[in-house]
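1. Have a look at this prediction, sequence included:
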Amino acid sequence: MSITPAAAINQLIVAKFGGTSVADYAAMCRSADIVITNPHTKIVLISACSGVTNLLVALANGISDITSRQQHLQQLTNIHQQILDQLQHPNTVSDAIYALLDDIASAATQAATKPSPQLTDQLVSHGELLSTHLFNQILVEMNAAAIRFDIRTVMRTDAQFGKAIPQPEIIRQLAQQHLIPLLATHVVVSQGFIGSDSQGNTTTLGRGGSDYSAALIAEATDATTLEIWTDVPGMYTTDPRITTAAKPIKEISFSEASEMANFGAKILHPSTLVPAVRQQIPVFVGSSKAPQQGGTWIRKTVDQAPLFRALALRGNQTMVTLTSLNMFHAYGFLAEVFRILAEHKISVDLITTSEVSVSLTLDQTDTGGGAPTLPLAAVEQLNQLCRVDIEQGLSLVALIGNRMSNSKGSAKHIFGALDAYNLRLICYGASPHNLCFLVDEADAKSVVSTLHQQLLE
């Protein structure tokens, strides 16, 4: 039996397990073992089984071909049936599983003729509803006092289907009322990613929102630790798939980890750390496949804060350059640009300016899509103000560290290593924790590998 890294910390632990950690019966058993080993783990939030959300999204988008639709539904049935067949007492949860699969089939038929954001959230939420039935039963069969809880009872959001915004104060009130009383006698198993609006309609927090859900629940219940269990043993100095020289990070600050998540490190959802920072809740990231390997602790302060900590890479970037001679020694130009962007709900990520032009990148809010784009109506409005040039096929490289803008000679080390590459946009100095630049997508991995070798090895 493995030892949970947070075992030395008493009080309340909220643990979140991602899709690969509950992919099948064996994965669920490993994750359940982690829960049972630490008596302080009292709230467990899990994702849908690996691959399930993608199938549900495809169905929610509308599959008019009946044969194709049935194939998707059969794949969903097979994933859950294989786990069900290995339970000691499958009949305990089989009725609930089959009822949810029937609901999916019905909603998929409706989506084939009339898809909608609200129906999509309703349909996609079934992944977590299914996995929690199975995971809870495994815990019970391992003699844990586990109880399944519908997180929609407490995870209150607005009604922006697909990317709902949580309401932390209401979540805290509801958690104190409905969730906290269960913890004295039970391990509570519930869903990540999903919530409900004030009318009881199911909502989702967007792809990757399970981490965010766990952080919100940790905040609402005054947890002492948040554990994120995934398929890798913590955070690395860069993606190990880019360079085998990537090294595990044992400890990292909230500020550094937030930058890494925001700029493309896929271990954490970018919003995850916001509730943890508000309540100063330490976060542990580890592998459910090999918990004995340890992982990464994310805390407010750390013992070592190196100048260069890690590199993150985010693809599918769009750069928009706005040029107008009217900018020269004028005021109000940028205000008008951002008014137009706000009108079309366009979020800006990076920005640099000169006397007559401004270049910016568009924030990628939909993690399931390609490069973000400017709506045609926004382009038409901006064209009345200035010339608009849109460039895609770019990647963002972010160097994460500490006191970078205050360290003499750091820029020489960085840019000296990049002589062979064309840098399209550079953002430096706004934060002491990052230096960001855009490069051609074809060069991105080579740039990361080169910088890692020069600065981190």
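-> Now that the structure is in, tell me what you want to look at. Numbers count the residues shown, from 1 in each chain.
2. okay, CA-based contacts and neighbour counts for the rest of this
-> OK.
3. Please, which helix or strand holds the closest residue to Val154 other than its chain neighbours?
-> Among residues not flanking Val154 along the chain, Leu174 sits closest, at 5.0 Å (Cα to Cα, 6 or more residues apart in numbering). Assessed by DSSP states H and E, Leu174 sits inside helix 168-174.
4. can you pull out the strands in the stretch 101-250 of the chain?
-> 146-148, 187-191, 194-196, 202-204, 225-230 (DSSP state E, counting those that start in this stretch).
5. Show me what the second one is packed up against.
-> To tie it back to what came earlier, the one meant is strand 187-191. If contacts are counted by 3 or more Cα pairs under 8 Å, 6 or more residues apart in numbering; DSSP states H and E, strand 187-191 sits against strand 41-46, helix 126-141, strand 146-148.
6. Repeat that for the last one.
-> Under the contact definition 3+ Cα pairs under 8 Å, 6+ apart, strand 225-230 sits against strand 13-17, helix 209-220, strand 283-287.
7. okay, pairing it with this:
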Amino acid sequence: MPSVVYKFGGTSLGSAECIQKVCDIIYADEPSFVVLSAIAGVTDMLESFYASSAQERLSLLRDLQKKHEAIVRDLNVPFPVSSWISRLFPYVNQQHLSVADRANILALGEDIAVSLVKAVCRSRSLNIQSLEARDVILTDDNYSRATPDLSLMRRSWKDRQLSANTSYIIQGFIGASQAGETTILGRGGSDYTAALIAEICNASEVRIYTDVSGVYTMDPKVVENAQRIPELSFEEMQNLARFGAKVLYPPMLSPCMRAGIPIFVTSTFHSTQEGTWIYAIEREESLEPKITALSLRQNQSLCSIDFSSLDQGMDELVYKLHSLGIFPELITTQNHTCSFILDNEGSSSEKLQSLQHALSTFRVVRLHHDMALITIVGSGLSCPKVMSTMMEGLHLQVAPLFCSQSSKVLSFAVMSSCAESIIAQLHNDFVKQDI
């Protein structure tokens, strides 16, 4: 019988009631593998712990302990919260924590979640065993955004004696270098873990459990009348995830695409099992423009640089930007001017200042912060009338400051302050309709 991989995110583990619901699903379905994120809010608390002073860290330790103790009390299972939290004690008074320390600190959230859910499942006589992520997700030594080594993982997997009649529970988000040191896959990396496990065990399906019943035409928190999409191609989901849709972590799609494994996104909390299937679909190229879904990415910067003085033109410009740690997206050029988007999500004001300093070595034509990137995914979007029709419908007097257009993806930048109202109107006017 083919393996099935289930993944439960942090919102699915946010309370005792949520955890009981997760255990109900595991008990009913007996999936081959269960991948877990940290309990909702815990990774953020651990990030704060890493970045704080000693006094603040002690306060955060108490908060972490209280948060987990409250859930354990409501679950009514024996669980050593204090013992787990004590693993952070060695870091409290350290002034300079390394990136390796950060990986160890952040991994604690997933370690606790797996141990706790396993304890609840065991209390219900479910045959479930732990599978240590550090023994399975083998990576390079980039502690903050590790790259999995698939050949090593496959060799390691072949040596495992796993029972077909047992469910295995594993931490998402974390792995280990060849030296055995903890690494992390990046925020949202639990999705990636599930996809990697599915690829190496040749699973028939990856099921992502979250707090919404699938992928929607736009984030329902921004657009109330967003509609659930029954199915998407890998390419469509890749474009949505890349440009702001939070429902899936973009790198998770690659393993599933390589192995041809379908993904089903559904809700932990709605028993109807409605959701969105994501798999390889060959769609006919539409001549008429159609919008499948929209996404929004806030906290962007728009930069335009004159590269006419550079001997090797654009190639030299991109090389210099990369050497400064600047990774432009959606590059467009016109008359020796290069325009691009920079994603500043999670960036501090200090990081933005260093970005501005780095860019000062170039002939910057313009630099706008507080921008948002609106992306439309569909077909026939390179048609010239698409942008003009939308502008007319939005009553925009001037064109957006930046636009990148292809047949399947159209992205444009607007001021953050008006982005949500623009995307809501676009959704109401054009989604599922011919433009």
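-> Structure received. Note that the structure is predicted; figures quoted are calculated from it, not measured.
8. TM-score for the pair, please.
-> Aligned and superposed, the two chains score 0.91 in TM-score terms (TM-score structural alignment, normalised by the length of structure 2); 426 aligned residues with a Cα RMSD of 2.3 Å.
9. Find the centremost residue of structure 2, please.
-> Most central in structure 2 under Cα atoms, centre = their mean is Tyr249, positioned 2.8 Å from the mean C-alpha point.
10. which residue lines up with Glu329 of structure 2 in structure 1?
-> Superposed on structure 1 with TM-score structural alignment, Glu329 of structure 2 falls opposite Asp349.
11. what's the helix or strand for that match?
-> Take DSSP H and E as the rule and Asp349 of structure 1 turns out to sit in strand 348-353.
12. And that strand, how far out from the chain middle?
-> Strand 348-353 of structure 1 sits 23 Å away from the centroid of its parent chain (Cα atoms, centre = their mean, to the nearest Å).
13. how big's the offset between it and structure 2?
-> Here the mean offset of strand 348-353 of structure 1 against structure 2 after fitting is 1.1 Å, by mean Cα distance after the TM-score superposition for structure 1.
14. Now do that strand: everything it contacts.
-> Contacts to strand 348-353 of structure 1, defined as Cα atoms under 8 Å, 6 or more residues apart in numbering, come from residues Val358, Ser359, Leu360, Thr361, Leu362, Asp363, Leu425, Ile426, Cys427.
15. Of those residues, keep whichever come out buried.
-> Buried residues within those, counting neighbours by 16 or more other Cα atoms under 10 Å: Val358, Ser359, Leu360, Thr361, Leu362, Asp363, Leu425.
16. May I ask which two of those are separated the most?
-> The two members of these with the most space between them (Cα to Cα) are Val358 and Asp363, at 15.8 Å.
17. Surely His269 of structure 1 is in contact with Ala214?
-> No - here His269 of structure 1 does not reach Ala214: they are 10.8 Å apart, not a contact under Cα atoms under 8 Å.
18. Please enumerate the shared neighbours of these two.
-> Counting by Cα under 8 Å, 6+ apart, no residue touches both His269 of structure 1 and Ala214.
19. hmm, back to that, let's see which of the contacts of strand 348-353 of structure 1 end up in strands.
-> Here DSSP state E is the test, and these give Val358, Ser359, Leu360, Thr361, Leu362, Leu425, Ile426, Cys427 as lying in strands.
20. what about the equivalent of Thr43 of structure 2 over in structure 1, how many neighbours?
-> When structure 1 is aligned by TM-score structural alignment, Thr43 of structure 2 is paired with Thr53. Here the number of neighbours of Thr53 of structure 1 (other Cα atoms under 10 Å) works out to 21.
21. list the buried ones in the helix or strand where Thr53 of structure 1 lies?
-> Here Thr53 of structure 1, judged by DSSP H and E, is contained in helix 52-60. Going by neighbour count (16+ other Cα under 10 Å), the buried part of helix 52-60 of structure 1 is Val52, Thr53, Leu55, Leu56, Val57, Ala58, Leu59, Ala60.
22. how close does the residue nearest to the fourth one when sequence neighbours are not counted get to Gly416 of structure 1?
-> When the adjacent residues along the chain are set aside, Leu56 of structure 1 lies closest to Val124, with 5.3 Å between them (Cα to Cα, 6+ apart). Val124 of structure 1 sits 48 Å away from Gly416 of structure 1, going by Cα to Cα, to the nearest Å.
23. what about these two, which has more around it?
-> Val124 (28 against 12).
24. In structure 2, what sits opposite that one in the alignment?
-> That one, Val124 of structure 1, aligns with Leu106 by TM-score structural alignment.
25. Settle this for me: its match is touching Leu46, isn't it.
-> Yes - contact criterion Cα under 8 Å: Leu106 of structure 2 and Leu46 qualify, at 5.7 Å.
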